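1. Pasted the sequence and its predicted model underneath.
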Amino acid sequence: MVKPIHLDEQLCFSIYKAQKQFNHFYAQALAPFKLTYPQYITLLSLYEHGTMSVKEVGQTLALDSGTLTPLMKRLEKDGWITRKRSAVDERRVDVSLTAKALSLRDEIYEHVGSCVSAIDLSHDEFEAVKTGVDNVDAKLTAAITQPTR
């Protein structure tokens, strides 16, 4: 007999529930800036790496162009980024932060950085959870990319 699958025993369900809670937290934390979570992580990537091509941003965030293009159009419309064709390769579109994005960086960091303290995780707990989730992600990626038997 096959063992029944109980929802509360599923790792995927635990991660799903936690992800929903993160979405609620970030919706509140980012509301003063009128940013969505995908827009926020796009800005984080640009804060970290500087000007990048649209393709590089997509690779960094694991987002496809169908998701990234409207997201970037909105960020540009709202004054967070500029997009411009590369002078070296006109097929390449470079994305840069605006003065607005740069001036609000520390305020965003401070406002959103409260997440870890809000959930009352010690540094060691934080590192253990992050390492565990990163490990699950790597194992899922490997499992998905393996040919079926």
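-> Yes, it's here.

2. CA only for contacts and neighbour counts going forward, please
-> OK.

3. Which residue is the nearest non-sequential neighbour of the most centrally placed residue in the chain?
-> Centroid-nearest residue in the chain, with CA atoms, centre = their mean: residue 41, separated by 4.1 Å. Using CA to CA, 6 or more residues apart in numbering and skipping the chain neighbours, the partner closest in space to residue 41 is residue 61 (7.5 Å).

4. another one to put next to it:
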Amino acid sequence: MDTKRTSRNKQAATGAGIDSASALLLDHQFCFSVYATSLALNKLYRKLLAPLGLTYPQYLVMMVLWEADGLTVSDIGARLHLDSATLTPLLKRMEAQQLLRRERAAADERQVIVTLTPQGRALRQQAEAVPRAVLCAADCGIEEIASVKAGLDKLRERFADAGS
């Protein structure tokens, strides 16, 4: 571990910068800000994805498949940080909507390959408006959103490391 990170960890472990009187005030909680922002973002996505007939988790699956079609369930799960028990029912519903197909791999029947249908591929064109609408709703530039995203990605990695 690098010295900067070690110092940061020691500071966090001792609670430096947090007084006990305000440590548990809701408005001071980072986790609550992330949670409340997530709720607002999910509400926005619900509105934007309704015309596409997608839920937010379905939209995430579609984005992964639009990037690279013909992935295994495990590959999709790894990209989305979801286990197959969560992903499989979602994929079954999407298959019923005729957005994708699930087929056992010929080489290894334990693997399920997920491919887009023509209808699923065609949905991409409609979905292209979603990121622009989110950026517009955020009322900031692409640079600011990219910076916030980069910071969140770093934090996710740190939290994942701390949780393992």
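-> Great, that's in hand. Keep in mind the model is a prediction, meaning the values are calculated, not measured.

5. quick one on the thing from earlier: the residue nearest to residue 41 of the first structure corresponds to which position in the second structure?
-> Applying TM-score structural alignment, one finds that residue 61 of the first structure aligns to residue 80 in the second structure.

6. and the helix or strand containing residue 85 of the second structure, what does it pack onto?
-> Per DSSP states H and E, residue 85 of the second structure falls inside helix 84-96. Where contact means 3 or more CA pairs under 8 Å, 6 or more residues apart in numbering; DSSP states H and E, helix 84-96 of the second structure is packed against helix 56-67, helix 73-80, strand 100-104.

7. Looking at the ones you listed, which is nearest to residue 145 of the second structure?
-> Evaluated with CA to CA, those place helix 56-67 nearest to residue 145 of the second structure, the distance being 18.3 Å.

8. so that closest one aligns onto which residues of the first structure?
-> The aligned range for helix 56-67 of the second structure is 37-48, by TM-score structural alignment.

9. Mind telling me what element the residue in the second structure sticking out farthest from the centre is part of?
-> Relative to the mean C-alpha coordinate of the second structure, counting by CA atoms, centre = their mean, the farthest residue is residue 21 (34.4 Å). Per DSSP H and E, residue 21 of the second structure falls between elements, in no helix or strand.

10. thought the residue nearest to residue 41 of the first structure was touching residue 40?
-> No: using CA atoms under 8 Å, residue 61 of the first structure is not in contact with residue 40, being 11.0 Å away.

11. picking that back up, and the match of helix 56-67 of the second structure, how far from the second structure on average?
-> Compared with the second structure after the fit, stretch 37-48 of the first structure shows a mean deviation of 0.4 Å (mean CA distance after the TM-score superposition for the first structure).

12. If anything else comes up later, I'll come back, but that's it for now.
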